Structure formats: structure tokens, C-alpha cells
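>>> One predicted model, sequence on top.
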Amino acid sequence: MTSQPSTIFLLSGSKPIPIIQEFLENLDNMYGSQKFTCFLEKFVSKSIDVLDIRILNDSDFEKLGISSIGAKTKLVRKVKNYSLS
């Protein structure tokens, strides 16, 4: 099994984008253990990375089992810290 890099750099000088596990762990550290990493398996099984969260709609979140408005808001707000350029 190959190890996954802990961050992805899109362009030289841009803010590093964490892998989904690290992103969710950071949210757990801010808001409480297992509040976000409990969704890790679903994100991985659907091949959703951190930047994909920016374009998820309410239906997508529901399919992932995320119905809490607060959880959705926190995910989207945090992902806005990372950009494509």
C-alpha cells in the first residue's frame, strides 16, 4: 500500500491543500472528536477531495449522511481557505 501525501500543492506559492482525512481531522480538532472524521469513509468511497466540497449541494451532503446545517456550513467555510490559484 502506498502512502498518500499529507498535502497537495496546486501552484508554486499557493496554500497547501490537505488530503480529506487531514482536513476532517483539523475540523475535529476545532469542533470536537469524531464530529467530522466520522464521514471520512463516505468522502473516500465517493472520491471526494477537499476542493470538491466547494461544489457540493444539499442533496450531495444528504447522500453523504451530512444533514446538520452546522456541519455543512463548517465544511464549506473551512474549504474556502483553499483556492485553485
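Thanks, I have the structure now. Residues are numbered from 1 along each chain as shown.
>>> Please count neighbours and contacts with C-alpha atoms only from this point.
OK.
>>> Assumed residue 21 was part of a strand.
No - counting by DSSP: H, G, I helix; E, B strand; the rest coil, residue 21 is not found in a strand; it is helix.
>>> residues in contact with it?
Going by CA atoms under 8 Å, 6 or more residues apart in numbering, residue 21 touches 37, 40.
>>> structure B:
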Amino acid sequence: MHEGSIENPPTLPLFGMSSSKELRTPPQPTQQPYLSLQPQYYAYIPPYPSFPLLSPQSHSAVSSPLKKVPSMKEFLNELNETYGEGTYTHFETSFMEQEVLVQFISEFTNTDFKKLGIKKIGWQKVLRRATLKILSWVK
């Protein structure tokens, strides 16, 4: 080896393979191949509400047994028990003269009610809602 200059860089010793030692890598433990764990994105789907199956035999607060549509007299009597004696039964004659069935009261317009003598808005609302409640029981 000689010292060099800018024009002649120094020579470096070369090592041959005969003088080198074999480098051994330590044995790797046996393991599963590397799996790439990429984040996966899913759309959130909220759970579908499950409701218990209703049967005519069940008597829970959620379901009531299936009923038939009451007669006009029965219907008006039930409303009287809830809202006061005589409040609704005095309309029975008007309903009978016009041949009104209970299941159609929910479809009445304000004009229809006025023709029957039911002029108060509160009475009209009670009759409509009570009819809808009965229709939800009937199948």
C-alpha cells in the first residue's frame, strides 16, 4: 500500500474470499408466515330490532288478544265509562239513523261529524282515536 495524492489515490488492501470467515445467520424459530394486518373498514349496520312473535294466546302488555269490532252501543258505552256518563251515548241515535259502523268513524271528516251533531273538536278526536285503537286489535 502506498500513500496517494489527489492524482493517484491510495490503494487499499483487497481481501480475498480465502481469508474471510463465513457469517452464519442464527436459526429462525419456526413460525407462521407474516400476515399483513391491514385495517378493514365495514359499514356500521345497526341491529334490527327483534320483536316477540305475537300469538292470539299471548296476554302480555304488548299484545292483546284479537277482538271483534264492537257494536255502536258497546263502543259508545266504553267511551262513557272513560270520559263520563252520557257524553257519547247520546250520539247513538244519530249513528244508527245514518247506519254508521264503528270501523268507519276514523275516516270521518269534520263535516261528517257536524252532520251527526258532534260539533266539539275534543269529541271528534276521542271518537277517531278510539276507533283507530279498536281497528289495531282487529285482524
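Looks like it came in fine. Here the structure is a predicted model, which means the values were calculated and not measured.
>>> Give me the TM-score for this pair.
Superposed pair, TM-score by TM-score structural alignment, normalised by the length of the first structure: 0.80. Supporting alignment: 74 aligned residues with a CA RMSD of 1.6 Å.
>>> Relative to residue 79 of the first structure, how far out is the most centrally placed residue in the first structure?
A centroid search over the first structure (CA atoms, centre = their mean) returns residue 50, at 4.0 Å, as the residue closest to the centre. Relative to residue 79 of the first structure, residue 50 of the first structure is positioned 7 Å away (CA to CA, to the nearest Å).
>>> Same check on residue 17 of the first structure?
Taking CA to CA, one finds residue 17 of the first structure at 9 Å from residue 79 of the first structure.
>>> and what of residue 15 of the first structure?
Residue 15 of the first structure is 12 Å from residue 79 of the first structure, where distance means CA to CA.
>>> Helices of the second structure, start to end?
Ranges of helices in the second structure, per DSSP state H, are 72-83, 92-97, 110-115, 121-137.
>>> equivalent range in the first structure for the second one?
On the basis of TM-score structural alignment, helix 92-97 of the second structure is assigned to residues 40-45 in the first structure.
>>> still on that earlier bit, spit out the residues that contact residue 17 and residue 79 of the first structure alike.
residue 50.
>>> And those two? Which one has more around it.
residue 17 (21 against 18; other CA atoms under 10 Å).
>>> how about the more buried one, what's its match in the second structure?
Looks like residue 17 of the first structure aligns to residue 69 there (TM-score structural alignment).
>>> Let me see the contact set for that match.
Listed by CA under 8 Å, 6+ apart, the contact set of residue 69 of the second structure reads 102, 103, 134, 135, 138.
>>> Those: which two are farthest apart?
102 and 138 (12.0 Å; CA to CA).
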